[in-house]
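S.K.: give me coordinates for this.
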Amino acid sequence: MKLLRNREEAGRRLAARLVQHAGTDAVVLALPRGGVPVAAEIALALRTPLDLLFVRKIGVPWQPELAYAAVVDGDPPELVINDDVARFAPMSEAELAAAMQDEIAEIERRRVAYAGGRAALPVTGRTAIVVDDGLATGTTARAALQALRRRRPSKLILAVPVAPAETVNELSGLVDELVCLEMPEPFRAIGLHYEDFHQLSDDEVVAILNS
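M.R.: Model (predicted):
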């Protein structure tokens, strides 16, 4: 596959696949940080509002990049465990509870930093387009989608630039529509499918949201 230049290019390519939602009551929901520049391009092209869906991965203690679970902002927060990882890398209840509290605290910090405490946009009865910069195991996206269903959107769409086919197949049953630009085989780490996949800072996220 051809490498994606950056997250912005990925967003513009996804927008072209979602053009039927332009000018509708849809809302684009970014998973920060990496999903924000992708989602911003989609929202701009579709002329729809942009909001954030706060979700945090809980990594295996000795391999933080491996998603054991994910927690989504909410009342109560939504916790989704990656059963495949849990089978060979179990965490104790105490470890999981402590990690979950740490990530909930980070969600709250980001809510204040990015949204200034602003209430989330309503999605009930609207088309909700959830956007990230790529999927690996899909644990984080699964948690986000399950939590978002509780807010009763009329249609739930997941849009990502790159993901393994297995993950796309697993998540397709959770949404009404799934748009993925590339499903390379073999799949490598998400960042290896981009020319520029730098770690976004809080300041970059805020600047995008305020632009």
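S.K.: hey, let's count contacts and neighbours off CA atoms from now on
M.R.: Noted.
S.K.: touching, P153 and R126? I think so.
M.R.: Yes. Counting by Cα atoms under 8 Å, P153 touches R126, with 5.0 Å between them.
S.K.: so what's the residue count around D102?
M.R.: For D102, the neighbour count with other Cα atoms under 10 Å is 13.
S.K.: now it: which helix or strand?
M.R.: helix 93-110 (DSSP states H and E).
S.K.: pull out the buried positions in that helix.
M.R.: Using 16 or more other Cα atoms under 10 Å as the test for burial, helix 93-110 gives 96, 99-100, 103-104, 107, 110.
S.K.: and the lengthiest strand in the chain, what other elements does it pack with?
M.R.: Once the chain is assigned using DSSP state E, the strand that runs over the most residues is strand 63-72. If contacts are counted by 3 or more Cα pairs under 8 Å, 6 or more residues apart in numbering; DSSP states H and E, strand 63-72 sits against strand 55-60, strand 78-81, helix 83-88, helix 93-110, helix 139-149.
S.K.: who touches that strand?
M.R.: Under the criterion Cα atoms under 8 Å, 6 or more residues apart in numbering, residues 53-60, 77-83, 85-86, 100, 103-104, 137, 139-140, 143-144, 147 lie in contact with strand 63-72.
S.K.: what's the PyMOL line that selects buried ones from these?
M.R.: In PyMOL, this line selects whichever of these come out buried by 16+ other Cα under 10 Å:
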select buried, resi 53+54+55+56+57+58+59+60+78+79+80+81+82+85+100+103+104+137+139+140+143+144+147
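S.K.: another one to check against the first:
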Amino acid sequence: MPWNRPAREGFRTAETVRLPYTDRSEAGRVLAERIVPMGLRDAVVLALPRGGVPVGYEIARRLDRPLDVLVTRKIGYPPQPELGVGAIAEGGAPVFDADLLGRLGLREADLEATVAAERAELDRRVEVYRRGRPLPETAGRPVIIVDDGLATGGTARAAVRAMRERGPSRLVLAVPVGAAETVAALEPEVDDLVVPAAPWDFRAVGQWYQDFEQLTDDDVIAWLDRAARDRGTG
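M.R.: All right, here's what the predicted structure looks like:
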């Protein structure tokens, strides 16, 4: 089920998307085709690293806009760190899954050490990726937040809430594929939600890509440098 929804106006369906995507670059080109008609002048394109950066590159290139990152970190359940109980984005407060915390018998205060460690890693990645540059100015401008997919949506929720605090004129979340329940849950958080495919049979983002290699910090920097060179600024 493909969705391209302006919030509070009802779903608009787009043509069927062939899955799996070849790779993140193809997925980014598919997203760009849906974003161009939205007429987002002077948009800020912010990709969630690492996987969202190749996707965001294609959108920024098509819109002829700079590409930057919005760094996020998952907050894991300490005995089982791969289980995300929340997330944090640069410039924002931690966002927790209250229902999951309740089922695990945890309070937010119990995770202070975990949050501190993830914030330190977030700060490290900001320095590595942006090399001292601040986030682009977003107040009064359209902002497009890009990732390679939505599973539970924790990091995307933290990202859009952090960005909402910065006063964009229009906040868009664009992902090539997302779990249908997660997409529906995130719709109230943004002004526009662009998701070409939202299957119900969703186990992991990687199942919807033929090539879903894990990216490194060096890969992120290479994509950002490539985007800057394309615009003659790098």
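S.K.: quick one: TM-score?
M.R.: Scored by TM-score structural alignment, normalised by the length of structure 1, the superposition of the two chains gives a TM-score of 0.94; 209 aligned residues with a Cα RMSD of 1.5 Å.
S.K.: among the helices and strands packed on strand 63-72 of structure 1, which is nearest E8 of structure 1?
M.R.: Shortest distance between E8 of structure 1 and these, using Cα to Cα, is found for helix 139-149: 19.8 Å.
S.K.: read off where the closest one ends up in structure 2.
M.R.: Aligned by TM-score structural alignment, helix 139-149 of structure 1 falls on residues 154-164 of structure 2.
S.K.: residue contacts, the corresponding residue of structure 2 for L14 of structure 1?
M.R.: The equivalent of L14 of structure 1 in structure 2 is L31 (alignment by TM-score structural alignment). Residues near L31 of structure 2 by Cα under 8 Å, 6+ apart: 59, 174-176, 194-196.
S.K.: go again with 7 Å.
M.R.: P176 (Cα atoms under 7 Å, 6 or more residues apart in numbering).
S.K.: name the SS class of it, please.
M.R.: What DSSP: H, G, I helix; E, B strand; the rest coil gives for L31 of structure 2 is helix.
S.K.: trace G116 of structure 1 over to structure 2, please.
M.R.: Using TM-score structural alignment, G116 of structure 1 sits opposite R131 in structure 2.
S.K.: distance of that match relative to Y57 of structure 2?
M.R.: R131 of structure 2 sits 18 Å away from Y57 of structure 2, taking Cα to Cα, to the nearest Å as the criterion.
S.K.: what about those two, which has more around it?
M.R.: Each of R131 of structure 2 and Y57 has its neighbours counted (other Cα under 10 Å); Y57 has more, 28 against 10.
S.K.: what's the closest non-adjacent residue to the equivalent of that one over in structure 1?
M.R.: Aligned by TM-score structural alignment, Y57 of structure 2 pairs with A40 of structure 1. Leaving out its chain neighbours, the residue that sits closest to A40 of structure 1 by Cα to Cα, 6 or more residues apart in numbering is L50, at 6.7 Å.
S.K.: how many residues are close by that neighbour?
M.R.: 20.
S.K.: report the contact partners of the alignment partner in structure 1 of V143 of structure 2.
M.R.: Counting by TM-score structural alignment, V143 of structure 2 lines up with A128 in structure 1. Taking Cα under 7 Å, 6+ apart, we find A128 of structure 1 in contact with 26-29, 153, 155-157.
S.K.: max pairwise distance over the residues you listed: which two?
M.R.: Taking Cα to Cα, no two of those sit farther apart than L29 and K155, at 13.0 Å.
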